[in-house]
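>>> Coordinates only, no sequence provided:
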């Protein structure tokens, strides 16, 4: 319906398209009388001859106009002009909750509560007015990112208790993923049905998908009737334990077992989040290092960071059928009966002071003896043991299954020779606790990174170059981390067409990531060919259906080494997120703060379905030569942003 842009409907001049649905399209328009910007919803002209469709469309305006609430979009006018039936309403700039979930999910519990509290207030108000929305879903919730305003919209199938039915008995209205069991059975939707749908939206925000997202519509409807949702921990293990108890009640199959109000669920979740925060259980965050030069803007996929959530801790259960109270969730421990204090001898203090004096004298003598010994590093100061590979640094000793505490001295800064290739330099920050490799990036504080855009860093002269030249729809951003056991990588890729048709040694023929390592930074500056300490590793997100994520090492085709790499991926917006853990033992490298290696990361693209072809590659080394480590950049292992 782009043909309306630039035309007038009554006093409204249509300026652009906002979005479109099954029955109507929404435009941005200007009220020429009042001079204000509005949104105008226009019924599809093909439905204008259907009296039920027209009545339902007009009823939306009448129903929503009865609701005067700051979190419900205001209706200004409803009219018809020629074949066009339209509703003029308040324009709310921003994005839908669907956009936010696609880009950022899983969201933290506290952010979920903040976004949904206004929606819950709007729903409770509508229910008190006698109106049931019947189509609560992320696409009908608009968020203004500048003001934080949240509004509920699209009352197209809402029904007031005093309105006649436009739906036949047993007919299901709404969206399958958010339908309550009673709606699936064809029963009348109630306020509890809306509250159930809001619970589904909450589940989706916390996990990234609605409970039965992997099923066809008929199976979804059966699951809404009979199956419990998968536990939250399957998709987001970092949520506070009490979250599951709240969601179990919100998504109860029987309406009487659910929260009686939408705000009741939100307040219960808020209490869980506040209690978890009071325990100070937030896991240590990895702060991605800020490059020396300002990086380009991040891809839209990561404009809003995915922040870590509190780790699981037991809390007091959320009891059913009780309103939230201000009392703390955790009970205070009852003090034990006060014990009588023993009577001390007046000479005890003198003896304690005498013993402390003897200890101080002993420490002083030991210090004088040790300091008189010659220092192995020469007169300038203490020695630094050279780390393997010829660079100075402090090498951490790996402990199987557990990351070691990193050194905290000034020697954690790399001061050795640096590769003078054309590649970008990266810094990997230390993880105190290993991240979960699930492709969701929960443990990464994504607040900086280096973007590889489609306008630069295209690698020339690589093999298969004759098959390149596909559409330039590719960009990506990467974040690097480490601990004593693994190198960690998180990437976000924007790619309008995702294709992966091959596995193993042929995964390069589809969309994938290539990571190149030269573990001998100190002695490999002149070797223009890869040797035993260089690695070319491919990481494939799979196709999110038939082909699973996988890793491959082209330079070391050892099945055991390949199997040691963990990789996971999730589809996100127009692209995907990928996460990997590569054992340092696989690379034959001993990590430590202050160490460095050669590094390059490439993004490979294939936009031709059912065809194994590598069409485009973007690289962190703009003029990288294939298999030539001297053209790569540097990767520095650091403890924090500035060390």
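Here it is on my side, so go on. Just so it is clear, the model here is predicted, and its values are computed rather than measured.
>>> From now on I want contacts and neighbour counts done on CA atoms only, so please keep to that.
Fine.
>>> Run through the helices of the stretch 151-300 of the chain in chain order.
181-184, 191-207, 217-226, 242-250, 262-278 (DSSP state H, counting those that start in this stretch).
>>> Looking at these, which is nearest to residue 489?
Nearest of those to residue 489, taken as CA to CA: helix 191-207 at 21.3 Å.
>>> same for the closest one, what does it pack against?
helix 109-128, helix 242-250 (3 or more CA pairs under 8 Å, 6 or more residues apart in numbering; DSSP states H and E).
>>> Pull out the buried residues from the longest one.
By that I understand helix 109-128. Buried residues in helix 109-128, counted by 16 or more other CA atoms under 10 Å: 109-110, 112-113, 115-127.
>>> tilt between that helix and helix 242-250?
Using axes from the mean of the first three to the mean of the last three CA atoms, to 10 degrees, the inter-axis angle of helix 109-128 relative to helix 242-250 is 20 degrees.
>>> which helices and strands does the helix or strand immediately after helix 109-128 in the chain pack with?
Once helix 109-128 ends, the next helix or strand along the chain (criterion: DSSP states H and E) is strand 131-132. Packing partners of strand 131-132 (3+ CA pairs under 8 Å, 6+ apart): strand 159-160.
>>> other SSEs contacting the strand it packs on?
strand 131-132.
>>> got a list of what residue 193 touches?
134, 179, 180, 182, 183, 255 (CA atoms under 8 Å, 6 or more residues apart in numbering).
>>> and the comparison structure, right after this:
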């Protein structure tokens, strides 16, 4: 499929020029539209037949959405049994390239990416389509706007079990795949939300949350290990933790996650991931609480001064006394300030909880060790992970074999 593509004209109008990269199914090329005189990107997205019908369905949905944060579809053409998707040529960098160059993102930029992706995933899910491959390499920057690149080899109709045996069921990089997909469960919107959480976690920390030494270890980590928690960085971190919940039923939807970022239902969202901004009512209560707590300290100091005056002590004695008292006063003041910050953090934590839980009960639960897997559960999960790796390697072998020349293709003569 890649041999001799330069200069080839697809669909009678798209002249292929140079290869840009590879998609989930095949290569991506830069091409020139001879009819509209513009440069476009063409990607091999499937083969003729049943696969072509699926691609056409998903392409119609993408084109109909016409969303500013979704790379749209211009055309579909077929050539030599391969379906090609014609899309705008996005010259900006991908998130993967950004991470390679910068290592990680600031909280403000991470929120911008999260909002852009949630804005496009929400209508896509409402249309009954699961993207299936949300990861940094599929998020591109175009004229200051983050855009999600459609992955037709991984897309599926929500809850459609007919698509799970498609060779693209594990197209997503193992670092970002949802754990339920390892057991070949039907695609659901919650899969995209987990992949989004893994992507955002990568942006914040500079490392995929489940990345290990090899594919098997990575898939095992996705299946049974918890990611490093990010709740300490504010609402964005808590949202990412919720998106990475192993239970898909407990993950927020795209619309719910977007509301969290906007501070829905009167819950303001902090200006940065490290901000401790609170609703005005909560802040005023905390301020009053600290002031009232400082009142006994002030009364104690006044009583000491009055006692010293009654005892007719010298000014030097009073001065020495207050010099000795000052460090303890500052220490006590620091404790009150710390108490204020703790109360503010608890207020934000309670605002994010789906159900009210006493702090002591939450703390006791956090001390309990996770339930150990039975031998049967361990064997089942290991078998699922091994089967996933085998399927992925088989797909790679098939693609390499189809792209490689046959025996004797490069020989000019035949042995006699």
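That came through fine. Just so it is clear, the model here is predicted, and its values are computed rather than measured.
>>> Can you pull the TM-score for these?
In this superposition the chains share a TM-score of 0.59, using TM-score structural alignment, normalised by the length of the second structure; 285 aligned residues with a CA RMSD of 3.5 Å.
>>> export the helices and strands packed on helix 191-207 of the first structure to TSV and tack on distance to residue 569 of the first structure?
Below are these laid out as TSV (distance: least, CA to CA, whole Å):
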stretch	distance to residue 569 of the first structure
helix 109-128	22
helix 242-250	25
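>>> Distance check, residue 34 of the first structure against residue 86 of the first structure.
Distance of residue 34 of the first structure to residue 86 of the first structure, computed by CA to CA, to the nearest Å: 18 Å.
>>> what does residue 174 of the first structure give?
Counting by CA to CA - residue 174 of the first structure and residue 86 of the first structure are separated by 22 Å.
>>> So which of these two has more stuff around it?
residue 86 (23 against 17; other CA atoms under 10 Å).
>>> mind checking which helix or strand that one is in?
Using DSSP H and E, residue 86 of the first structure sits within strand 84-90.
>>> Quick one: list the elements packing against that strand.
strand 36-43, strand 75-81.
>>> Deepest in the core, which of the ones you listed is it.
With neighbours taken as mean count of other CA atoms under 10 Å, these reach their highest mean count in strand 36-43, at a mean of 22.
>>> Next secondary structure after that strand?
Later in the chain than strand 36-43 of the first structure, the nearest helix or strand by DSSP H and E is helix 51-65.
>>> Please point out which parts of that following helix sit buried.
By 16+ other CA under 10 Å, the buried positions in helix 51-65 of the first structure come out as 53, 56, 57, 58, 59, 60, 61, 62, 63, 64, 65.
>>> Check stretch 251-259 of the second structure too.
Neighbour counts over stretch 251-259 of the second structure (16+ other CA under 10 Å) mark 251, 252, 253, 254, 257, 258, 259 as buried.
>>> out of those, who's nearest residue 233 of the second structure?
Using CA to CA, residue 257 is the member of these that lies nearest residue 233 of the second structure, at 16.5 Å.
>>> which residue lines up with the closest one in the first structure?
Aligned by TM-score structural alignment, residue 257 of the second structure pairs with residue 265 of the first structure.
>>> Distance-wise, check the closest residue to that match other than its chain neighbours relative to residue 116 of the first structure.
What sits nearest to residue 265 of the first structure in space, not counting adjacent residues and going by CA to CA, 6 or more residues apart in numbering, is residue 259, at 6.1 Å. Using CA to CA, one gets 15 Å for the distance from residue 259 of the first structure to residue 116 of the first structure.
>>> related to what we said a few turns ago, pick the most buried one from the helices of the stretch 151-300 of the first structure.
Scoring those by mean count of other CA under 10 Å, the most buried comes out as helix 191-207, with a mean of 25.
>>> Read off where it ends up in the second structure.
Against the second structure, helix 191-207 of the first structure falls on residues 189-205 (TM-score structural alignment).
>>> Just give me the mean distance for the matching stretch relative to the first structure.
On superposition with the first structure, the mean distance recorded for stretch 189-205 of the second structure (mean CA distance after the TM-score superposition for the first structure) is 0.7 Å.
>>> if we can go back for a sec, Provide the aligned range in the second structure for the helix or strand just after the strand holding residue 86 of the first structure.
Sequence order places strand 95-96 as the next helix or strand after strand 84-90 of the first structure, per DSSP H and E. The alignment of strand 95-96 of the first structure onto the second structure (TM-score structural alignment) covers residues 93-94.
>>> residues making contact with the matching stretch?
136, 137, 138, 139, 140, 141.
>>> before we move on, what about stretch 37-50 of the first structure?
Identification of contacts with stretch 37-50 of the first structure by CA under 8 Å, 6+ apart yields 23-31, 53-54, 57, 83-92.
>>> isn't the residue nearest to residue 265 of the first structure right next to residue 250, touching?
Yes: Residue 259 of the first structure sits in contact with residue 250 when judged by CA atoms under 8 Å, with a separation of 6.0 Å.
>>> Doesn't residue 365 of the second structure lie inside a helix?
Yes: counting by DSSP: H, G, I helix; E, B strand; the rest coil, residue 365 of the second structure is part of a helix.
>>> How much space separates it from residue 232 of the second structure?
For residue 365 of the second structure, the distance to residue 232 of the second structure - CA to CA - is 18 Å.
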